[in-house]
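Chemist: Sequence and predicted model, in that order:
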Amino acid sequence: MQHRIVVLGAGYTGAIAAGRLAKRLRREDVAITLVNAEPDFVERVRLHQLAVGQELSPRPFSEMFAGTGVALRLAKVTGVDVERRTVNLNGANEAEELEYDTLVYALGSGWNDQGVPGVTEHAQEIAGRPGALRLRERLARLDAGQPVVVVGGGLTGLEAATEIAEARPDLDVTLAARGTLGDWLSPKGRRHLRKVADKLGLTVHEHVTVTGVETDHVATADGTTIPAAVTVWTTGFAVHPIAKATTLDVTDTGRIVVDDTLRSVSHPDVYAIGDAALAMGPGGKPLRMSCASGVPSAWQAADAIAARLTGGKLPNVSARYYNQCISLGRQEGLIQYVTADDRAIRAALTGRLAAVYKELVCKGAAWGVANPTLGMPSRRRRVVGEPVAASPAVEVTS
């Protein structure tokens, strides 16, 4: 009988893992099913572009996985029973149950309202395509001079605020940051970020804690209010809640605890990749939620699954980061070089060249989803069993 591999979620990590497994394993031996709610791949790192009205090229999974042997199941995941090895789905017609032998959990993350009153009722988000499209519609209805507030000074907040300010210079765009603008960057990176914000007319409120969101303003901890016809909430991500409802070993926030091969420490037939996994990096620090962490985790998990099923050697690569890539509109960018454990160093690339660099990174990430087997041997290996071997670590390359 074929070994049934089910991959939940077709973001960067799930799609890459499915394609890589198809390349590693023989179709006679495995049946790979990729479950996703949407028929097209979503370039999450470009959703701020979608939100301001830019058109993104469609990438249908039916074309991406044509001829690979990966079966695409369009459905919403409603539950996982890791004891019975089943997944509950809500498809186009009716609810159904899908059985697996190996599960790759890649459901990722969504926006996090942080429990702040009024966020879910009044704020917009760009953690997914539906949210980005709703924000796009709201921004399009704004008249010149109306205020937009982006809450959150991290990578997503910076990219959203600068993209909106560049695309709509007629709007009054404000960024509300809990700390100093770009306080994790190098001095060169901070100077460039400040320069771009000033050039775009972006108002920055630093050391601000937003305590509530209303239809026309946000409230802060010091009692002041910031006018907002539209509030964009970018204060971090929350993982999909399904894992926390299972008997998997998870963190308080619902991330699945995994070993160095991205295998669940409590259920060896489950692998978690991307934002859904609590994977450790250099210095014993958890890898941050990002495409930069997720893509290598997909490679690692797929290669580990294939090795265990075929009796091959488990991959053994070291973990590290190299840079953080930030788009600041279409004309400016910032590439902050970092240590292996993601701390900024002095070196940074700025300006137009950095924007081109970031664009190439985005294109490369999307190309990698459609071509997840770069540098891999073309010969598929037969499933024979599961060897005992040392566990490697995740390599983070960008």
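Modeler: Ah, there it is. Numbers count the residues shown, from 1 in each chain.
Chemist: From here on, just use CA atoms for contacts and neighbour counts.
Modeler: Fine.
Chemist: Give the full set of residues in contact with the nearest residue to residue 105 once chain neighbours are set aside.
Modeler: Take residue 105 and drop its neighbours on the chain: the residue closest to it by Cα to Cα, 6 or more residues apart in numbering is residue 272, 4.7 Å away. Residue 272 makes contact with 104-106, 256, 258, 262-264, 301, according to Cα atoms under 8 Å, 6 or more residues apart in numbering.
Chemist: swap in residue 362?
Modeler: 45-46.
Chemist: Name the residues of the helix or strand that contains it that are buried.
Modeler: Using DSSP states H and E, residue 362 sits within helix 351-370. Residues of helix 351-370 classed as buried: 351, 354-359, 361-362, 365-366, 368-370 (neighbour count, 16 or more other Cα atoms under 10 Å).
Chemist: ditto for stretch 219-239
Modeler: So stretch 219-239, judged by 16+ other Cα under 10 Å, has buried residues 219-220, 225-239.
Chemist: what does stretch 317-324 give?
Modeler: 319-324.
Chemist: Which single one of the residues you listed is nearest to residue 376?
Modeler: residue 319 (19.7 Å; Cα to Cα).
Chemist: Included below, for side-by-side comparison, is a second structure:
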Amino acid sequence: MTDILILGAGYAGLAAATNLAGRVRGRDDVRVTLVNAGERFTERLRLHSTAAGRPTADLRLPDLLAGTGVRLEYGWVTAVDADARTVRLDDERDLRFDKLVYALGSVVDTASVPGAAEHAYTFDDFRGAEALAARLTPNSTVVVCGGGLTGVETAAEIAERGFTVRLLSRDRPGTGMTAKAQAYVTAALDRLGVEVRIGEITKVLPDGVDLSGEIVPADVVVWTAGTRISPLAPALTNDEHGRIVTDRCLRSVSHPHVYAVGDAAAVRQGFGVLHGTCQSGMPTGVHAAANLARELDGKQPQPFRFGYYHRPVSLGRGDAVVQFTRPDDSPRRAYLTGRAAVWYKETVTASPWPTYARMLTMPALASWWPHGGRYTR
């Protein structure tokens, strides 16, 4: 029996589990186990909607994996011993593996600025988003820290619900888009009443944020600036951000029996290291599954090749921008705005379960992703 353990049931981990289940269906010499903290599947792409108090789908892993043969184990991973091939959970159970897929992802980095961990809300999971929604009151002034896509979507969604919102960022929102697409983002935030302030966030206080020496008052602070990886597998070779360094086939460079996918992996392509999004995360999960299946058949794993396709951002429920990109994520001239962009974004970032279901029935055909990436084998 070959025990394959997959840690984390986010976009990348669930993609790996469902695709691998489709590839080993009917085999009695392979056991696939998926480990996750709870049974709810977190749609991170929709957490900003949950944080604004809007209802979102309640997807449960037992339902999503029914009939796949994948075993579910619940618990927080506290340590990974890549040499002994064991994983320790918070209830002190040890799970053994022959092959491991590390897909534990990232969390919001609240350690880089004083006070962020103590005074700011984050939403790495549904509970965090729900807690933020419960904290909002009709008279709340909300300060969103971080002008990346998550920060923009969060500020726009909360402002659309009628709250006073200030967005603090080092750069203008929409950085990385063409000038026209960025101007559209700026105009949409202005229309929603979001006040954008540019500067360096140096401290988060109980009632505000220090922005380049000026205190910006706030009833609620939301932190979306940066991510970090939990160092749970010290024996694995990591980069300066804590991500597991992989070879061309997505295996750890120090421990080839460990695959790393999604946000937790430092995956190098010709244009540089992938940055963490579901756009690239799901294909890494699928490719790891394909390579594991090849190894089970006595074949050599294949290199991973990927290129970005778009950069979508919601601007409330009725507006959006989709910036189309080159494979290296640099912007093309083409972009969508308004209702067309909303339709496009909802189509490509709708519930991923139809995609996972197709992996079970047609695992070898998973080469194009509705979440918007170019992936070829």
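Modeler: It's in. All of these numbers come straight from a predicted model, not from anything done at the bench.
Chemist: just to revisit the earlier point, narrow the contacts of residue 272 of the first structure to those in helices?
Modeler: Of these, the ones assigned to helices by DSSP state H are residue 301.
Chemist: could you dump the contacts of residue 272 of the first structure to TSV with neighbour count and distance to residue 314 of the first structure?
Modeler: Shown next, in TSV, are those (neighbours: other Cα atoms under 10 Å; distance: Cα to Cα, whole Å):
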residue	neighbour count	distance to residue 314 of the first structure
104	28	17
105	23	20
106	27	21
256	29	21
258	23	16
262	31	12
263	26	12
264	23	16
301	26	10
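Chemist: So which of the contacts of residue 272 of the first structure is the closest to residue 124 of the first structure?
Modeler: Set against residue 124 of the first structure, the nearest of the contacts of residue 272 of the first structure by Cα to Cα is residue 106 (24.2 Å).
Chemist: which ones are touching the counterpart of the closest one in the second structure?
Modeler: Aligning on TM-score structural alignment places residue 106 of the first structure opposite residue 103 in the second structure. Applying Cα under 8 Å, 6+ apart, we find residue 103 of the second structure in contact with 6-10, 12-13, 260-264.
Chemist: Restricted to strands, list those.
Modeler: Under the assignment DSSP state E, those contribute 6-7, 260 to strands.
Chemist: ranges for the helices of the stretch 101-250 of the second structure?
Modeler: Along the stretch 101-250 of the second structure, the stretches classed as helices by DSSP state H, counting those that start in this stretch are 116-119, 126-135, 149-160, 179-191.
Chemist: and among these, the most buried is which?
Modeler: With neighbours taken as mean count of other Cα atoms under 10 Å, the helices of the stretch 101-250 of the second structure reach their highest mean count in helix 149-160, at a mean of 26.
Chemist: which residues in the first structure does that one align to?
Modeler: Mapping helix 149-160 of the second structure onto the first structure (TM-score structural alignment) gives residues 155-166.
Chemist: What about the closest residue to residue 322 of the second structure other than its chain neighbours, how many residues nearby?
Modeler: The shortest distance from residue 322 of the second structure to any non-neighbouring residue, by Cα to Cα, 6+ apart, is to residue 312 (4.1 Å). Residues near residue 312 of the second structure, counting by other Cα atoms under 10 Å, number 24.
Chemist: Might one say that residue 312 of the second structure is in contact with residue 346?
Modeler: No: Residue 312 of the second structure is not in contact with residue 346 according to Cα atoms under 8 Å; the separation is 9.9 Å.
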